[in-house]
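S.K.: From the sequence below, what's the structure:
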Amino acid sequence: MAPQQKPEGDPAGIPSPCPPRFFTWDEIGLRTKPGDPNREMWLVIDRRVYDVKRFCERHPGGSRILNSHVGEEVTDAFEAFHADKSLVNKFLNSLLIGELASDQPTFEPSKNETLIMDFRELRSTVEKMGLMKPNVFFFLALLCHILVLDIASWLILIYFGTSLLPFLLSLILLTIAQVQSAWLQHDLGHLSVFEKTKWNQALHRFVMCHLIGASAKWWNLLHSQHHAKPNCFSKDPDVDIHPFLFTLGKSLSVELGRKKIKYMPYNHQQKYFFFTMPPLLFPVFFHYHTFYVAFKKKFWADLIWQFSHFARLFLVQAYILGPKAFLLYYFLFRMMESSWFVWVSQMNHIPMKVDYDENLDWVSTQLQATCNVEQSLFNDWFSGHLNFQIEHHLFPRMPRHNLWKAAPLVKSFCAKYGIEYQCKPLLRALADIIHSLKDSGELWLDAYLHK
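M.R.: Purely as a prediction, here's the structure:
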């Protein structure tokens, strides 16, 4: 047998690594074109091109968030969501297929490179100021006040009985505890409470699954999609109610009307909003959906913690109140919790632009979909600091106690580029939900009645 020859130019006989493949934006756009059955799933991060098709189903944030960014430069989204870059890079290295050619711009030609680079300077400034570092004692104090309220809700029933006054007081305290738990789990889900990801995830499971009774991983799947493409129809699950229950946004409402689509009398949606979405989102939809997703995706640890939530309720409140009174108690606090959550979470988004994804840069996508509510001790507590929605969307991992410090910097950035920075009084922000629903409904009706 003839001896095996070594590759030319390699005295050690080790094959040379494949030369990097270079891409143009035209090629990336052509190969990732929506609707193409042979569509590639390529993303660009720091000029490197990655094929995420093999990783899509294993992505912790779900496949939908990757699908929504196919063909785009996503460095800023990558920075916003990932705290442990060294861990993530281990996965990325196996997905690398090449890089942008030297004559290609870093961003798609349609994007404003100056704005993007200025935002990255802003992010660097924010990090140097220490605004991404959490104050753990702040969050532990929040957890303690939640636990005190939760325990007080059933101690009242034990010591004062189940007559109307202690029943109502217990109901109010439990509702407050539940909503404040929702704000705290939001912080934990964004990895903004502890510097170590594992600690955030462990406490997130306790707060979300045990205190609230919902799946932490289910929440992460939905909320990461919302942050990636806020108010983008078919990409943000928070606006998936369009067009089945409500019509949202100007252009989408006109489109529905012209197509003669009428699932609901949308011209009255500002009226039926009061007794549908706010009181029923948690006790009806979320109850079903969180368990459905947890079972379907086999989130067994979450499910065990969720069952511990209901076991505690049955062992304490149900035992004290009895079956009928407990059912009333349970649905009342869920409806009150749901109403509080919906009004706060939607006051920053529904009045803003809702439309199809326009493939804008990260900062423009976030700014057109968010507005702020004025700061006060009550507003901060009542909304879990989601009154600083603009800053939260630009820097999702920023601890909530630092958002107000970043606000002046963001406001100056917006002024430089002529971007509207909306900040409203609380009551006006809540009223704007109704005003925007009314306007959208009227646009739909006008388009529906005219050919």
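S.K.: Could you use CA atoms for every contact and neighbour count after this?
M.R.: OK.
S.K.: which residue ranges form the helices in the stretch 101-250 of the chain?
M.R.: Secondary structure of the stretch 101-250 of the chain (DSSP state H, counting those that start in this stretch): helices at 113-128, 136-160, 164-189, 197-205, 216-228, 250-258.
S.K.: In terms of secondary structure, what does the third one contact?
M.R.: Right, helix 164-189. The contact analysis (3 or more C-alpha pairs under 8 Å, 6 or more residues apart in numbering; DSSP states H and E) places helix 164-189 against helix 136-160, helix 197-205, helix 323-346.
S.K.: Can you name the element that comes right after the last one?
M.R.: Yep, that's helix 323-346 we're talking about. Proceeding N to C from helix 323-346, the next assigned helix or strand is helix 362-367, under DSSP states H and E.
S.K.: quick one: contacts of that next one?
M.R.: Val74, Asp76, Ala77, Ile116, Phe119, His227, Lys229, Pro230, Ile390, His393, Leu394, Tyr421 (C-alpha atoms under 8 Å, 6 or more residues apart in numbering).
S.K.: Gln178 touches Glu337, doesn't it?
M.R.: Yes - applying C-alpha atoms under 8 Å, one finds Gln178 in contact with Glu337, separated by 6.7 Å.
S.K.: Pull out the buried residues from the contacts of helix 362-367.
M.R.: By neighbour count, with 16 or more other C-alpha atoms under 10 Å, the contacts of helix 362-367 hold Val74, Asp76, Ala77, Ile116, Phe119, His227, Lys229, Pro230, Ile390, His393, Leu394, Tyr421 as buried.
S.K.: this one as well, want them side by side:
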Amino acid sequence: MSQVVADDVGPLRPQQQFASLYTDLSHTVRDLGLLRRRYAYYWTRIGLVLASLGGIVTGFVLLGNSWFQLFMAAALALVLTQVAFLSHDSAHRQIFDSAAWNDWTARVLAGGIAGMSITWWRSKHSKHHNAPNQVGKDPDIGPGVLAFTPDNAVRRSSAAQWLTDRQGWLFFPLLTLEGISLHVSSLQHQFRRGATRMERIEAAVVISRLGGYVAALFLLLPPGKAAAFLGLQLALFGVFLGASFAPNHKGMPLVPATMKLDFLRRQVLMSRNIRGGLLVDFALGGLNYQIEHHLFPSMPRPNLRRVQPIVREYCAKHGVKYTEVGLFESYRIVTDYLNNVGLRARDPFQCPLTAQYRA
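M.R.: Model (predicted):
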């Protein structure tokens, strides 16, 4: 690659050299109108979700004391996943021009319907968007049940080492616990010391939603069936959500904590798109266009498919690697990556630009 030299200040560093790439791309996208709101799309989806929830409640009441209620539990998990996707879009301000409308829609969808704190999620997710796959900055690869980085793997206690050694194979079974984890993390955030007034109001909404839901199950069903309904719904909810987020960054390059990258490369090189049609779009909530979403977080979901060929061509023109694989291939990559970290405590996916930028 040829070196760019400024007139007065000498050679430009690589991150300066490529700083204008995103600006040029964003101007093109804005001029094409791809950042405009898609009200008809979102009102339709919100209406369908609410109608589906009404149908599930009606079916639940009509079925009564029956093991067929487990089908209702599976349907509820699927619909709540779509609610979570809509709250994600609203929190990113994709739905309305008004920031207040987006914020309150996200609160109602996440807290009142899905039973999760949007303030907790937004704080965590914003850090992820600011530094995807950057060690020490991206909470999605921070210490937890699974070790997503070699450093986390070697620092595990002996009690956790058995899990770490097998974490690639156990990743998807562990997603059955993700639904419970999301609810618990939400409540912990809302009841932490120093919580704001809005967070305490949000906590009351979340507790009312979760408590009312559990009470309704045990009032209308025998304890065994109620517990089975609750367990299946939470397990499937965790799998559906976890399977939509897992392919996006796991197994992509890890960025050293002190490394600086220009915005375009930071978002594109650390993200992975998933090929597929409308079914994949539905199952992953538009997150299969992860590269485009990271480049334009406020872009309405239906426009991500339209902007994809523009971004892909732009990346090819400027020599920025654009990664896109099939859904099952992405899961294989995630499993292999976690096994590499857990079994060999090494990272086979170091950032390919590290040496260049360090120089």
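S.K.: one step back: can you tell me which of the buried ones among the contacts of helix 362-367 of the first structure is nearest Gly213 of the first structure?
M.R.: His227 (22.9 Å; C-alpha to C-alpha).
S.K.: wait, isn't the closest one in contact with Leu394?
M.R.: No - His227 of the first structure lies out of contact with Leu394 (C-alpha under 8 Å); the separation is 9.1 Å.
S.K.: hmm, back to that, mind putting the helices and strands packed on helix 164-189 of the first structure into CSV with distance to Ala447 of the first structure and mean neighbour count?
M.R.: Shown next, in CSV, are these (distance: least, C-alpha to C-alpha, whole Å; neighbours: other C-alpha atoms under 10 Å):
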stretch, distance to Ala447 of the first structure, mean neighbour count
helix 136-160, 48, 16
helix 197-205, 46, 18
helix 323-346, 26, 18
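S.K.: Make TSV out of the ones you listed and add distance to Arg48 of the first structure.
M.R.: Shown next, in TSV, are these (distance: least, C-alpha to C-alpha, whole Å):
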stretch	distance to Arg48 of the first structure
helix 136-160	36
helix 197-205	26
helix 323-346	36
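S.K.: Select, out of these, the one closest to Val254 of the first structure.
M.R.: helix 323-346 (21.6 Å).
S.K.: ok now the closest one, how far from the chain's centre?
M.R.: On the basis of C-alpha atoms, centre = their mean, to the nearest Å, helix 323-346 of the first structure sits 22 Å off its chain's mean C-alpha point.
S.K.: now swap in stretch 399-409 of the first structure and tell me
M.R.: 18 Å.
S.K.: ok, now stretch 208-227 of the second structure?
M.R.: With C-alpha atoms, centre = their mean, you get 29 Å for stretch 208-227 of the second structure.
S.K.: buried stuff in it?
M.R.: Arg209, Leu210, Leu217, Phe218, Leu221, Lys225, Ala226.
S.K.: And stretch 173-191 of the second structure, by the same measure?
M.R.: Buried-residue list, stretch 173-191 of the second structure, by 16+ other C-alpha under 10 Å: 174-180, 182-183, 186-187, 189-190.
S.K.: what's next to that stretch, contact-wise?
M.R.: By C-alpha under 8 Å, 6+ apart, stretch 173-191 of the second structure touches 115-117, 120-121, 195, 199-200, 202-203, 206, 234-239, 242-243.
S.K.: Quick one: residues contacting Arg272 of the second structure.
M.R.: Contacts of Arg272 of the second structure by C-alpha under 8 Å, 6+ apart are Pro247, Asn248, His249, Met252, Asn288, Tyr289, Gln290, Ile291, Tyr322, Thr323, Glu324, Val325.
S.K.: One more: Asn402 of the first structure?
M.R.: Neighbouring residues of Asn402 of the first structure by C-alpha under 8 Å, 6+ apart: Leu131, Met132.
S.K.: Looking at the second structure, name the residue matched to it.
M.R.: Matched to the second structure by TM-score structural alignment, Asn402 of the first structure sits across from Asn303.
S.K.: Tell me if its match really is in a strand.
M.R.: No - judged by DSSP: H, G, I helix; E, B strand; the rest coil, Asn303 of the second structure forms no part of a strand; its state is helix.
S.K.: if I look at it, how far off is Asp165 of the second structure?
M.R.: Distance, Asn303 of the second structure to Asp165 of the second structure, using C-alpha to C-alpha, to the nearest Å: 41 Å.
S.K.: What residue in the second structure is paired with Val126 of the first structure?
M.R.: Going residue by residue (TM-score structural alignment), Val126 of the first structure aligns to Val29.
S.K.: how about Trp121 of the second structure, what's its partner in the first structure?
M.R.: In the first structure, Trp121 of the second structure lands on Trp219 (TM-score structural alignment).
S.K.: residues near its match, how many?
M.R.: 17 (other C-alpha atoms under 10 Å).
S.K.: For it, list the residues it contacts.
M.R.: Thr290.
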